[in-house]
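K.L.:
Could you work out the structure for the sequence below:
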Amino acid sequence: MVYLAEFIGTAILTLLGCGVVAGVSLARSKALNGGWIVVTFGWGMAVAMAVYVVGATSGAHINPAVTIGLASIGDFDWSLVPGYVLAQIAGGFTGAALVYLVYLPHWRITDDPEAKLGVFSTIPAVRNVVTNVLTEIIGTAMLLLGILGIGANSGYVSVGGGVDLSGLFTNGLAPLLIGLLVLAIGLSLGGPTGYAINPARDLGPRIAHALLPIPGKGSSDWRYAWIPVVGPVVGGVLGAWLWHLTGFGS
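P.N.:
This next block holds a predicted model:
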């Protein structure tokens, strides 16, 4: 059940996230040229909705960097990691394939192959291996710090009379706060690389781009593809360990 939840959660993430990019990028879409604010807000809400749907079942990692980062500090069982990661990548592929179907008429009338690839995967604004990897590491480290911080604050919360509001925070507000965290990362750190900060969000849709019959799609840019996989995993581990070593959550 937890693997199914991770699959569905990551599919929701890429359906709504890649969907907003398609909306602002593809010819004759009503959202065409909506801009970066629309994209980052759409991705933030995509994360929030995915966490609301599957958080109670699997913890809604929906991101191999989160899964591996938590496992590295002992907060998640290593034996579950392979299944979670495979489910997340498959979910990323599925959500992107659904976006392809939603925007089916628009692929043919969009002339720019890079715009088509950008619907599915991240593309750096300036290609520089060192800075591109560093950006993904820093962005994902911030993601893990934020997630762990939000989780730590979901402990006992009370108002006058000792009424416990921790359930309201954990189940009602925390997913939205995680979405706002992703929005903040996108606004502040997303410009250089498009802030994958999630290997499944980039690799699954990139595989979909390579396999789907998209007219005039061009290259899937596999030369760059390792960066939004390796960078987020490293950043996730670093962010988790930075939280763990500081002892903020103790």
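K.L.:
C-alpha only now, for contacts and for neighbours.
P.N.:
Fine.
K.L.:
Please enumerate the strands of the protein.
P.N.:
All strands of the chain, identified by DSSP state E, fall at 158-159, 163-164.
K.L.:
any idea how far Ile68 is from Ile214?
P.N.:
Distance, Ile68 to Ile214, using CA to CA, to the nearest Å: 33 Å.
K.L.:
out of the two, which sits in the more crowded spot?
P.N.:
Neighbours around Ile68 and Ile214, counted as other CA atoms under 10 Å, are more numerous at Ile68. The numbers are 25 against 18.
K.L.:
Roughly how far does that one sit from His61?
P.N.:
In terms of CA to CA, Ile68 sits 10 Å off from His61.
K.L.:
cool, and Val21?
P.N.:
In terms of CA to CA, Val21 sits 22 Å off from His61.
K.L.:
And this one, please, so the two structures can be compared:
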Amino acid sequence: MSSSDIFIGEIIGTALLILLGAGVVAAVVLKRSKAQGAGWLAITFGWGFAVLIGAYVSAPLSGAHLNPAVTLGIAITSGEWSNVPVYFAGQLLGAMIGATLAWIAYYGQFHAHLTDPEIIGQPVEELGEEGIGDEGLVDRAEAPHAGPVLGVFSTGPEVRNVAMNLATEIIGTAALVLLILTSGLTKGLALSGTGILIVALTVVGIGLSLGGPTGYAINPARDLGPRIVHALLPLPNKGGSDWGYAWIPVVGPLIGGALAGGLYELAFT
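P.N.:
Okay, here's the model as predicted:
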């Protein structure tokens, strides 16, 4: 496959991945959405279907990596590094496009959510006295970490601890990439297209089992691209993009992908 096919395929596939993945989160959390309150199961299965659709569409063009950690793991095991920057660029650009499309699709819900007094002004006990205004309320736009809709775009930890958060992302990504690498060892699985279904179900499983601590980014482009879009979009009262945390869902998955590639080389070749 050519570099142009890879670039276009990764843009399209990753854009679909983020459009549908961010879309299910928006559907569950935003005001005036018919799916509001559907819960974690809806989000995990929504992300799984997002992977399924993005991968099936992009597979003929680029092989459907859709994830820099996957690209890194494959490069380690195959020794093919020449197109790695092309994959990375397509994935990041596609993620930004997908996040923008999700914002357009849920424009009315974003507006309703971010103009609701219950959302943009609420008690913030953990901040102490700094940042707290009248009646103990804080404007989320002034909060030091995540704004009230950042979770639609990017991940964030429930317990903020660098070592724990990094470890969670490494472990989850290593499980995903190892599955992708070893699926090619099962005769006919990858060629039949069933391999993509197995990967999508694995993403659902990782979300159900390991998504609780950090929201399971397990994909640097999936987190960084939409976070950039969140920072740039004209969303009222959107709050911060939590750049202090942003390196963890980038570095953690890359380490996890590299570890999976190394383990594959040691155990399966």
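K.L.:
TM value for the aligned chains?
P.N.:
Comparison of the two superposed chains (TM-score structural alignment, normalised by the length of the first structure) gives a TM-score of 0.91, and 235 aligned residues with a CA RMSD of 1.3 Å.
K.L.:
re earlier: mind checking which of Val21 and His61 of the first structure has more residues around it?
P.N.:
Per other CA under 10 Å, whichever of Val21 of the first structure and His61 has more neighbours is Val21, with 28 against 24.
K.L.:
Can you tell me what that one aligns to in the second structure?
P.N.:
In the second structure, the residue paired with Val21 of the first structure is Val25, using TM-score structural alignment.
K.L.:
Quick check, that match in contact with Leu150.
P.N.:
No: using CA atoms under 8 Å, Val25 of the second structure is not in contact with Leu150; the gap is 10.4 Å.
K.L.:
Distance of the residue nearest to Val237 of the first structure when sequence neighbours are not counted relative to Asp75 of the first structure?
P.N.:
Nearest residue to Val237 of the first structure in three dimensions, chain neighbours excluded: Gly69, at 4.1 Å (CA to CA, 6 or more residues apart in numbering). Distance, Gly69 of the first structure to Asp75 of the first structure, by CA to CA: 9 Å.
K.L.:
and if you look at Ala31 of the first structure?
P.N.:
41 Å.
K.L.:
can you tell me how far Gly167 of the first structure sits from Gly146 of the first structure?
P.N.:
Distance from Gly167 of the first structure to Gly146 of the first structure, by CA to CA: 19 Å.
K.L.:
When these two are compared, which one has more neighbours?
P.N.:
Neighbours were counted for Gly167 of the first structure and for Gly146 using other CA under 10 Å; Gly146 has more, 19 against 14.
K.L.:
Find the nearest non-adjacent residue to the more buried one, please.
P.N.:
Nearest to Gly146 of the first structure is Leu181, by CA to CA, 6+ apart, at 6.7 Å.
K.L.:
residue in the second structure matching that neighbour?
P.N.:
Mapped onto the second structure by TM-score structural alignment, Leu181 of the first structure lines up with Thr202.
K.L.:
contacting residues for its match?
P.N.:
Applying CA atoms under 8 Å, 6 or more residues apart in numbering, we find Thr202 of the second structure in contact with Gly48, Leu176, Leu179.
K.L.:
what would these look like in JSON lines with distance to Pro117 of the second structure?
P.N.:
Converted to JSON lines, these look like this (distance: CA to CA, whole Å):
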{"residue": "Gly48", "distance to Pro117 of the second structure": "33"}
{"residue": "Leu176", "distance to Pro117 of the second structure": "40"}
{"residue": "Leu179", "distance to Pro117 of the second structure": "45"}
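K.L.:
Next, count neighbours for whichever residue in the second structure pairs up with Val102 of the first structure.
P.N.:
Mapped onto the second structure by TM-score structural alignment, Val102 of the first structure lines up with Ala105. Residues lying near Ala105 of the second structure (other CA under 10 Å) number 14.
K.L.:
Could you do Leu185 of the second structure as well?
P.N.:
11.
K.L.:
For the corresponding residue of the first structure for it, give its distance to Asp75 of the first structure.
P.N.:
Using TM-score structural alignment as the criterion, Leu185 of the second structure maps onto Ala152 of the first structure. Taking CA to CA as the measure, Ala152 of the first structure falls 13 Å from Asp75 of the first structure.
K.L.:
do the same with Gly91 of the first structure
P.N.:
23 Å.
K.L.:
Give me the more crowded residue out of the two.
P.N.:
Set side by side, Gly91 of the first structure and Asp75 show more neighbours around Gly91, with 29 against 13, by other CA under 10 Å.
K.L.:
my guess is that one contacts Thr10, does it?
P.N.:
Yes: assessed by CA under 8 Å, Gly91 of the first structure is found in contact with Thr10 at 4.9 Å.
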